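Enquirer: Could you work out the structure for the sequence below:
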Amino acid sequence: MNYEFLQIEIKNKVALVTINRPPVNPLNSQVFQELANSMTLLEANKDIRVIILTGSGEKAFVAGADLHEMIDLNVAGMLEMNKASRSAFSLIEQLSKPVIAAINGVALGGGLELALCCDLRICSEKARFAFPEIGLGIIPGGGGTQRIQKIVGQGVAKELLYFGEMIGAERALALHLVNKVVPAEELLQAAKDWAEKLAAKPTIAMRTLKSVVNTGANVDLESGLSMEAAGFAVTFQTDDRKEGMNAFVEKRKPVYKGT
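Expert: Predicted structure coming up:
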């Protein structure tokens, strides 16, 4: 997989995908296309079990959409770019494999929207977060208004969206916007440690778990419970379930085969 703006490294069943548009890695139409294409290929690759998304350099995870591309677009062109962003973000969110965002600097606008599509978020203590769109006379268009409130609640979401002000890593952690904060020099290793732990989990159970949690967030409780029961039945029939339970009883480390 060769891309102009993405770097992909595969090791220990983990794919590290780095957005590389220095110095601040803005998102443009080509980046959206490359993200969609690469994620489709990584999803199909059975040897890859977890994906890490990060940005190059120390300044930014992603400092929003590329205003140089946006500024001269008409409404039709902007809607086309917006469609590409939403398509790429939804694809990432709906992957059957866990996706970890390793947030190394600022995550603004579309960059924060990209992070919100990931299952888990680890950030550097230097990371900063904001939805600055209100200050540009627009609103987020890549799903930010919807995904943020499901994570931090509507009241806090409105504060972040209405004021458009930057928050630091520690407040992001307190709001559950990120799962973990680490020193900058430890960020990638922390993300890789999590990814390798997840890669060792039984793949059918992990895929089913992600599907049930994601889908259940958008349905009523009874429907969610029904999906959970169906998913439990699917995983109970697997060889990995038998291996996991036998390993527990026998006090040994399980060896999962994805069947």
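
Enquirer: only C-alpha atoms for contact and neighbour calcs from this point on.
Expert: Will do.

Enquirer: Now do the host helix or strand of V234: distance to the chain's middle.
Expert: Secondary structure assignment for V234, by DSSP states H and E: helix 221-236. Helix 221-236 sits 24 Å away from the centroid of its parent chain (C-alpha atoms, centre = their mean, to the nearest Å).

Enquirer: How about residues contacting it?
Expert: 204-205, 208-209, 212, 215-217, 241 (C-alpha atoms under 8 Å, 6 or more residues apart in numbering).

Enquirer: Helices of the stretch 1-150 of the chain, start to end?
Expert: In the stretch 1-150 of the chain, helices defined by DSSP state H, counting those that start in this stretch lie at 29-44, 67-70, 75-94, 110-116, 144-152, listed in chain order.

Enquirer: list the contacts for the residue nearest to the spatial centre of the chain?
Expert: In the chain, the C-alpha nearest the mean C-alpha coordinate belongs to C118, at 1.4 Å (C-alpha atoms, centre = their mean). Listed by C-alpha under 8 Å, 6+ apart, the contact set of C118 reads 92-93, 98-101.

Enquirer: quick one: Y162 and A247, what's the gap?
Expert: 52 Å (C-alpha to C-alpha, to the nearest Å).

Enquirer: can you list the helices of the stretch 1-150 of the chain in JSON lines and add distance to S56?
Expert: Converted to JSON lines, these look like this (distance: least, C-alpha to C-alpha, whole Å):
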{"stretch": "helix 29-44", "distance to S56": "14"}
{"stretch": "helix 67-70", "distance to S56": "19"}
{"stretch": "helix 75-94", "distance to S56": "19"}
{"stretch": "helix 110-116", "distance to S56": "13"}
{"stretch": "helix 144-152", "distance to S56": "22"}
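
Enquirer: G55 contacts V62, doesn't it?
Expert: Yes - between G55 and V62 a contact is recorded at 6.2 Å, counting by C-alpha atoms under 8 Å.

Enquirer: what residues are shared contacts of these two?
Expert: 19, 25.

Enquirer: Tell me, how many residues neighbour I71?
Expert: 9 (other C-alpha atoms under 10 Å).

Enquirer: Quick check: it vs T145, distance?
Expert: 22 Å.

Enquirer: now swap in M206 and tell me
Expert: Taken as C-alpha to C-alpha, the span from M206 to T145 is 28 Å.

Enquirer: M70 too?
Expert: From M70 to T145 the distance is 20 Å (C-alpha to C-alpha).

Enquirer: Compare the two (neighbour count), which wins?
Expert: Ranked by neighbour count (other C-alpha under 10 Å), M70 and T145 place T145 first, with 18 against 14.

Enquirer: Would you confirm that that one contacts L161?
Expert: Yes - if you go by C-alpha under 8 Å, T145 and L161 touch, sitting 7.5 Å apart.

Enquirer: Could you also give me the structure for this next sequence, so I can compare it with the first?
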Amino acid sequence: MTGLIETTDHGDIREIRLARPPVNALNTELCRALIDAINRAMDDGVRGIVLAGNPKIFSAGMDVPYLLSLGDDRHALLDAWQAFFGAARTLAESRVPVVAAMAGHAPAGGCVLALCCDYRVMARSVDPARPFAIGLNETQVGLVVPEGIQRLMRRMVGPYRAERLLVAGEMVPAERALEIGLVDELAEQAEVTARAVDWLEQLLRLPHHPMLQTRAIARRDLVEALDPDLIQLDRFVDAWHAPDTQAALKALIARLNK
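Expert: You can find the predicted model right below:
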């Protein structure tokens, strides 16, 4: 296993933890390491997976400084985004249930990974004035949300609420995320992973094959949403170079560097 991924087994449940400090920004290497970790879990016969991140942040989404450093190298940009969407598809297509254990914020690509899981446990912040948040904030940084990813949000919160959240690029505080169905459960930060394991253990007490077959049918629309025809990666990468997109991304970097 690479240094970008840490694993812990809880019986026949495997915790896969993103470990790219400081914020688990998703570059090509981390996305491919995640794919490998999930595939290895399948090969090892695990019955459930917990996908976790760092305390205070699950994943900050795509590594924008890295992507900008690629400049006009279209091949490298396509490779980076293919790795990310490949990681999302691998989660969606997992033969065993997966729980997102979010001990902190989950913006953009971090939210996409969570939406591909079966269940989402999110941390309550110790400071109510600064809650953890989750959402697809792409429009705020100049990116278009592809149709397939929009379907993931609609699946969770319904079409009209998804429209409002997507168009505004809104980050949703944890308590509201629970209210609207964007997450399934809130827990104290130190208990997030334990609650994820508990949920899986309860699910795995059910008759195994009927549960898995029913799950596969229920999640078919999620898998279909990540079909390449609904992501249209070439068009997405073309839009990456639009002047307003580049300006918004560079403004984001300036804010992060302060």
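
Enquirer: give the contact list for the nearest residue to A108 of structure 2 once chain neighbours are set aside.
Expert: Spatial nearest neighbour of A108 of structure 2, excluding adjacent residues (C-alpha to C-alpha, 6 or more residues apart in numbering): L136 at 4.4 Å. By C-alpha under 8 Å, 6+ apart, the contact set of L136 of structure 2 is 107-109, 111-112, 165-166, 169-171.

Enquirer: Which one of the residues you listed sits in the busiest neighbourhood?
Expert: Busiest of the contacts of L136 of structure 2 [other C-alpha under 10 Å] is P107, holding 27 neighbours.

Enquirer: what about it, distance to V23 of structure 2?
Expert: Applying C-alpha to C-alpha to P107 of structure 2 and V23 of structure 2 gives a distance of 11 Å.

Enquirer: Common neighbours of the two, please.
Expert: 59-60.

Enquirer: Please report the number of neighbouring residues for the closest residue to L95 of structure 1 other than its chain neighbours.
Expert: Spatially, and ignoring its direct neighbours in sequence, L95 of structure 1 is nearest to E43 (6.5 Å; C-alpha to C-alpha, 6+ apart). Residue neighbour count, defined by other C-alpha under 10 Å, stands at 18 for E43 of structure 1.

Enquirer: Go ahead and confirm E43 of structure 1 touches P98.
Expert: No - in this structure E43 of structure 1 lies outside contact range of P98 using C-alpha under 8 Å: 10.3 Å.

Enquirer: returning to that earlier point: what's the most buried one of the helices of the stretch 1-150 of structure 1?
Expert: helix 110-116 (a mean of 26; mean count of other C-alpha atoms under 10 Å).

Enquirer: ok now that helix, how far from the chain's centre?
Expert: Between the centre of helix 110-116 of structure 1 and the centre of its chain there are 8 Å (C-alpha atoms, centre = their mean).

Enquirer: In contact with V99 of structure 1, which residues?
Expert: 50-53, 92, 118-120.

Enquirer: Could you name whichever residue is most remote from the centre of structure 2?
Expert: Most remote from the centre of structure 2, using C-alpha atoms, centre = their mean: P207, at 28.5 Å.

Enquirer: Would you mind finding the match for the residue nearest to A108 of structure 2 in structure 1?
Expert: Counting by TM-score structural alignment, L136 of structure 2 corresponds to F131 in structure 1.

Enquirer: ok, now V50 of structure 2?
Expert: In structure 1, V50 of structure 2 lands on I52 (TM-score structural alignment).

Enquirer: number of nearby residues for that match?
Expert: Around I52 of structure 1 there are 24 residues (other C-alpha under 10 Å).

Enquirer: ok, it touching I10?
Expert: No - I52 of structure 1 is beyond contact range of I10, at 10.1 Å (criterion: C-alpha under 8 Å).

Enquirer: any common contacting residues for these two?
Expert: Joint contacts of I52 of structure 1 and I10 (C-alpha under 8 Å, 6+ apart) are L16.

Enquirer: where's the closest residue to R32 of structure 2 other than its chain neighbours relative to M62 of structure 2, distance?
Expert: Distance criterion C-alpha to C-alpha, 6+ apart; nearest residue to R32 of structure 2, sequence neighbours excluded, is A83 at 6.0 Å. Distance of A83 of structure 2 to M62 of structure 2, computed by C-alpha to C-alpha: 11 Å.

Enquirer: And the strands in structure 1?
Expert: Under the criterion DSSP state E, structure 1 contains strands at 6-11, 14-19, 50-55, 60-63, 99-103, 106-108, 120-124, 128-130, 167-168, 180-182.

Enquirer: want to throw the ones you listed into CSV with distance to A191 of structure 1?
Expert: Listed next are the strands of structure 1 as CSV, based on distance: least, C-alpha to C-alpha, whole Å:
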stretch, distance to A191 of structure 1
strand 6-11, 13
strand 14-19, 10
strand 50-55, 7
strand 60-63, 14
strand 99-103, 6
strand 106-108, 17
strand 120-124, 7
strand 128-130, 18
strand 167-168, 19
strand 180-182, 10
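
Enquirer: okay, the ones you listed, which one's buried deepest?
Expert: strand 60-63 (a mean of 29).

Enquirer: How about the contacts made by the residue nearest to T90 of structure 2 when sequence neighbours are not counted?
Expert: Computed as C-alpha to C-alpha, 6+ apart, the closest residue to T90 of structure 2 that is not its neighbour in sequence is I35, at 6.3 Å. Contact analysis of I35 of structure 2 by C-alpha under 8 Å, 6+ apart lists 86-87, 90.

Enquirer: cool, and K59 of structure 1?
Expert: 23-24, 104-106.

Enquirer: at 10 Å instead, please
Expert: 22-25, 104-107, 126-128 (C-alpha atoms under 10 Å, 6 or more residues apart in numbering).

Enquirer: now swap in K158 of structure 1 and tell me
Expert: By C-alpha under 10 Å, 6+ apart, the neighbours of K158 of structure 1 are 145, 148-149, 152, 164.

Enquirer: Let's see that with 7 Å instead.
Expert: Listed by C-alpha atoms under 7 Å, 6 or more residues apart in numbering, K158 of structure 1 has no contact partners.

Enquirer: With C31 of structure 2 instead?
Expert: C31 of structure 2 neighbours (C-alpha under 7 Å, 6+ apart): 83-84, 87.

Enquirer: Can you list which of the contacts of C118 of structure 1 carry over to structure 2?
Expert: With the contact criterion set to both residues aligned by TM-score structural alignment, their matches' C-alpha atoms under 8 Å, the contacts of C118 of structure 1 that also touch in structure 2 are 92-93, 98-101.
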